[in-house]
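Novice: okay, predicted coordinates and the sequence, questions at the end:
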Amino acid sequence: MQYQVIQRILGLLLMVFSLTMLPPALVGWLMGDIDLSPFWRSFLVLVTVGTFLWLPVRRSKRDLRLRDGFLVVTLFWAVLGLSGSLPLILSEQLNISVTDAVFESLSGLTTTGATVMTGLESLPYSILFYRQQLQWLGGMGIIVLAVAILPMLGVGGMQLYRAETPGPLKDAKLTPRITGTAKLLWYIYLLLTIACILAYWIAGMSPFDAISHAFSTVSIGGFSTHDASLGYFDSALIESIAILFMLLSGINFGLHFLVWRKMNPLVYLRDSEFRFYIGMVFVLTLVSAVYLLQLDKYHTFSEAIRHALFHVVSIATTTGFTTTDYSLWPGFLPVLLLFSSFVGGCAASTAGGMKVIRFLLLLKQGMREVNSLVHPNARFNIKVNGQPVREDVVQAVWGFFAVYIGVFAFVMLILLARGHDQVTAFSAVAATLNNLGPGLGNVATSFVSIDDFSKWWLCLAMLMGRLELFTVLVLLTPAFWRK
């Protein structure tokens, strides 16, 4: 393990992250906030710590190995969660505990959107903007950003990219050089963000709300500047814009690039994962709307479709925006929506969950096993986009699914042992491990009622969900630390 190289990278990245304290301070100054000292003090602390980490090992520029990349990514996200909590801890207007500050910070960076804050309208603009900014930076992954803009790192960026990028197919690059791939992903991400800002602004949001909600929409985060989330605006147009950009952000960003390069939207329809993704949203929306209408939750089909479509897209893509308390919907609908977050969005998107491509491969593998029972001597290939999928990829997906369920059950049992009811424990772990945000029961609107011990475990669940389990779990194996 090249500890000096790892220390150098952490120092550089921490210095870069310190710069993220400046935009909220500027926004707060423009909006008339009185006390901006939490951000200036946080900036000074982080840039100082980063400098002290970097200076002694600044000449260590050897290439990273894959193991080093996993350690850098996990350490950096853990350090980032702690560092990002500094302004929240130092703010006298918030007056929250260290545990709550770290929970809020990590929830933002992992684009989970679970919150412990209430009374958002009374908070300083700088704090509100900072929460949204955390999600925007975490959306595509600040590690990818660092690889794109910091060639000065002097390391092989592919090791960081593979450890950071969500999805089972991590070796596919859009450009020959990894730095070019990272830049390209961020260009697409930035263009979507700008388009979303303009759309929200034209629809009637203030510039501050438009920027803030665009950050959390494109990042699939779900934080809002209002306690009522997007329900505060009570606008069908704003909800439609949110639906569009949540759907777009839940699509594989590599697919966006192919559509742009070929100038042909039909490329979307040729992708198996995209078709399954849109089909899932369509079926869930239709089932939810019909059920809501039958039970007289809404009186017209258009009203039922409006609320059903918004919440299906929001929960299925793991964004977590709400316009009403969906946990109070009748029958099985709240649990159905929560289950959809386990599937999540497409690979190489900003969405959470297990990813559509993995779920699609699991279904195809299940169908293959059934067909093998009927025709035991036949050979069946699993195909995606008309191409056979390697057996090692299929086996890896099964392994991921098994570990996902194991981790979920383990953390849920811890919450149950702490005295939380079954609905709250189940949905709290689902909301954090899937990077969703809102749950059911006592965590339907916020995680204030969760005890500190449980919050630290949920922080771990958020981190593992964001880094797709194995990036974190591999550090716990003896083989990883052997020379």
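Specialist: It's in.

Novice: drop to CA atoms for contacts and neighbour counts, all remaining ones
Specialist: OK.

Novice: my guess is residue 276 contacts residue 356, does it?
Specialist: Yes - between residue 276 and residue 356 there is a contact at 7.4 Å, judged by CA atoms under 8 Å.

Novice: contacts only, for residue 413.
Specialist: Counting by CA atoms under 8 Å, 6 or more residues apart in numbering, residue 413 touches residue 425.

Novice: repeat that for residue 166.
Specialist: 347, 348, 349, 466, 467, 468.

Novice: okay, now the one to match up with it:
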Amino acid sequence: MQFRVILRILGILLMLFSLAMLPSMGVSLWYNDGSVFPFGVSFIVIFVVGILVWLPSFGSKQEMRTREGFLVTALFWVVLGTAGSLPLYLAATPNLSFTDAFFESFSGLTTTGATVISGLDDLPKSILFYRQQLQWMGGMGIVVLAVAILPMLGIGGMQLYRAEAPGPVKDNKLTPRIAETAKALWYIYLGFTVVCALAYWAAGMSLFDAIGHSFSTVAIGGFSTKDASIGYFDSPLIESIAIVFMILSAANFSLHFVAFRRKSLRGYFQDPEYQFFLLVIGGLMLLMSLGLWLTSTETGWRALRMGSFEAVSVMTTSGFAASGFSHWPLFLPFLLFLSSFIGGSAASTAGGMKSIRILLLWKQGIREIKRLIHPNGVFPVKVGRKEMPERVLAAVWGFFAVFMFTFTVLLTVLLATGLDFLTAWSVLGSAMNNLGPGLGEASANYANINDPAKWILCFAMLLGRLEIFTLIVIFSPMFWRR
């Protein structure tokens, strides 16, 4: 293992990450909210630590290999999550313990959206902006941002990209060079953010709230500047804008790239995974709306409005709230949480297991039924017109098996910390799917969750963000053998 390479990259990442404190310092000065100090100190500390980590490897010409790529991918989430917690810990308001500060920072960077903070409406503007910014930075993956910058510093990034890129197929490049790919994706991401912010602003949000919510909408994070989340604005237009951008952000970003290059929307409707995603989310919107109407929880238009918004918000793993869905009757909250396990498309900002995996599991199940009827038959699994290699199918089954095994083990550990079953099940599913909201004790926020459970949930967030294998491979003895 080439530790000097790892230190060099982590040092550069810390120095770059320290710059994230500057916009919040500017917001604090603009609104005079008295929070310049924690961001100023954090900027200096993180930058100096970055230099100290980087200096021992200064001048090293070692190239990063795949093993270092996996380790760096996992390490910088932990390192930057810790660095990101510093201003939250130092700030007089909201006065967080280190555990809570780390949890909030890590939840933001992984775009989970689980929060331990209440009273958001009264927080300093700079703290609110910083939380939203953390999600925006994590939305496309800080690693992808790094690969757009590190090649210019003479550090190759393909290993990082392969380790971070979500979904079962990871080697497809949109452009020949990884730096160009990362830049193209970020231009699209930035474009969505700007348009979303302008749309929110035009719909009646203040400019500050519009920018903050555009950060978390495009990142599919779910952090809000209000305790009541999107429900604070009580605006069908704002909710409709959120639905549009959540659905767009849950698409494979390569579809956006192709649509932009070809000036055509045809690719969206020809992609089997996105077709499946839209079919499931459309059915969920209808089912939620009917459930609310038939149980007289909501009436008429409002049932359609609330049911549709929450269906999109939870399935895309955004986690915004327009109403208290945890108190909805019958199976509705449970079904909503189950939908988050599907999530969005591969190579999107959404969490969950990804729609392509669920589609392949379904198709494999159908194939096994056919084989029972015709034991000698040959039934290839196709996505669209493309036949899936058996290796990909095996990898999907492997992912599903490891996901469920890990979920079971972590659920047992959470129950051992004293959480009741409903709370433990919902917060673990929320963390591993990078969703955010929970049920039971976590229906309002995570402040009442005990500290050991919060650390376990942070680990679950990282598992979900890195899609399990990228993290678990580091714990394999084979990984550390020469």
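Specialist: Arrived safely. None of the values given here were measured: they were computed from a predicted structure.

Novice: please state their TM-score.
Specialist: The TM-score (TM-score structural alignment, normalised by the length of the second structure) is 0.99; 482 aligned residues with a CA RMSD of 0.8 Å.

Novice: about what we covered before: compare residue 276 and residue 356 of the first structure (neighbour count), which wins?
Specialist: Using other CA atoms under 10 Å, the more surrounded residue of residue 276 of the first structure and residue 356 is residue 356, with 27 against 17.

Novice: gap between that one and residue 214 of the first structure?
Specialist: Here the criterion is CA to CA, to the nearest Å. By it, residue 356 of the first structure lies 24 Å from residue 214 of the first structure.

Novice: ok, residue 401 of the first structure next?
Specialist: 32 Å.

Novice: can you check residue 437 of the first structure too?
Specialist: Taking CA to CA as the measure, residue 437 of the first structure falls 17 Å from residue 214 of the first structure.

Novice: check the secondary structure at the residue in the first structure sticking out farthest from the centre for me.
Specialist: Distance to the chain centre peaks in the first structure at residue 377, reaching 43.1 Å (criterion: CA atoms, centre = their mean). Using DSSP: H, G, I helix; E, B strand; the rest coil, the secondary structure recorded for residue 377 of the first structure is coil.

Novice: surely residue 121 of the first structure is in a helix?
Specialist: Yes - Residue 121 of the first structure sits within a helix when classified using three-state DSSP.

Novice: so what's it up against?
Specialist: Counting by CA under 8 Å, 6+ apart, residue 121 of the first structure touches 225, 226, 227.

Novice: cool, and residue 301 of the first structure?
Specialist: Taking CA under 8 Å, 6+ apart, we find residue 301 of the first structure in contact with 289, 290, 293.

Novice: what about the residues you listed, which one has the most neighbours?
Specialist: Most crowded among the contacts of residue 301 of the first structure, counting by other CA under 10 Å, is residue 289 at 24 neighbours.

Novice: relative to the first structure, and after superposing, what's the average distance for the helix ranked longest in the second structure?
Specialist: Ranked by residue count under DSSP state H, the longest helix found in the second structure is helix 390-416. Helix 390-416 of the second structure, aligned to the first structure and superposed, deviates on average by 0.8 Å (mean CA distance after the TM-score superposition for the first structure).

Novice: buried set for that helix?
Specialist: For helix 390-416 of the second structure, the neighbour count (16 or more other CA atoms under 10 Å) marks 393, 396-397, 399-400, 403, 406-407, 410-411, 413-415 as buried.

Novice: will you turn those into TSV that also has distance to residue 219 of the second structure?
Specialist: Shown next, in TSV, are the buried residues of helix 390-416 of the second structure (distance: CA to CA, whole Å):
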residue	distance to residue 219 of the second structure
393	29
396	25
397	28
399	24
400	25
403	23
406	26
407	24
410	26
411	27
413	30
414	28
415	31
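
Novice: list the contacts for residue 326 of the second structure?
Specialist: Going by CA under 8 Å, 6+ apart, residue 326 of the second structure touches 333, 438, 439, 443.

Novice: residue 198 of the first structure and residue 66 of the first structure: what is the separation?
Specialist: Distance from residue 198 of the first structure to residue 66 of the first structure, counting by CA to CA: 40 Å.

Novice: should've said residue 229 of the first structure
Specialist: Per CA to CA, residue 229 of the first structure is found 41 Å from residue 66 of the first structure.

Novice: give the contact list for the alignment partner in the second structure of residue 266 of the first structure.
Specialist: Aligned counterpart of residue 266 of the first structure in the second structure: residue 266 (TM-score structural alignment). Counting by CA under 8 Å, 6+ apart, residue 266 of the second structure makes contact with residue 259.

Novice: and with 6 Å instead?
Specialist: Shown in contact with residue 266 of the second structure (CA atoms under 6 Å, 6 or more residues apart in numbering): no residues.

Novice: and residue 167 of the first structure, by the same measure?
Specialist: So residue 167 of the first structure contacts 347, 348 (CA under 6 Å, 6+ apart).

Novice: distance of it relative to residue 254 of the first structure?
Specialist: Distance from residue 167 of the first structure to residue 254 of the first structure, counting by CA to CA: 12 Å.

Novice: so which of the contacts of residue 301 of the first structure are in strands?
Specialist: In strands, judged by DSSP state E, none of these are found.

Novice: nearest to residue 306 of the first structure, of these?
Specialist: Within these, the smallest distance to residue 306 of the first structure is 8.4 Å, found for residue 289 (CA to CA).

Novice: these two touch, right, that closest one and residue 306?
Specialist: No - if you go by CA atoms under 6 Å, residue 289 of the first structure and residue 306 don't touch, sitting 8.4 Å apart.

Novice: skipping adjacent residues, who's closest to the residue nearest to the spatial centre of the first structure in space?
Specialist: Taking CA atoms, centre = their mean, the centroid of the first structure lies closest to residue 111, which sits 3.7 Å from it. The shortest distance from residue 111 of the first structure to any non-neighbouring residue, by CA to CA, 6 or more residues apart in numbering, is to residue 221 (4.1 Å).

Novice: my guess is that neighbour meets residue 114, correct?
Specialist: No - Residue 221 of the first structure is beyond contact range of residue 114, at 9.0 Å (criterion: CA under 6 Å).
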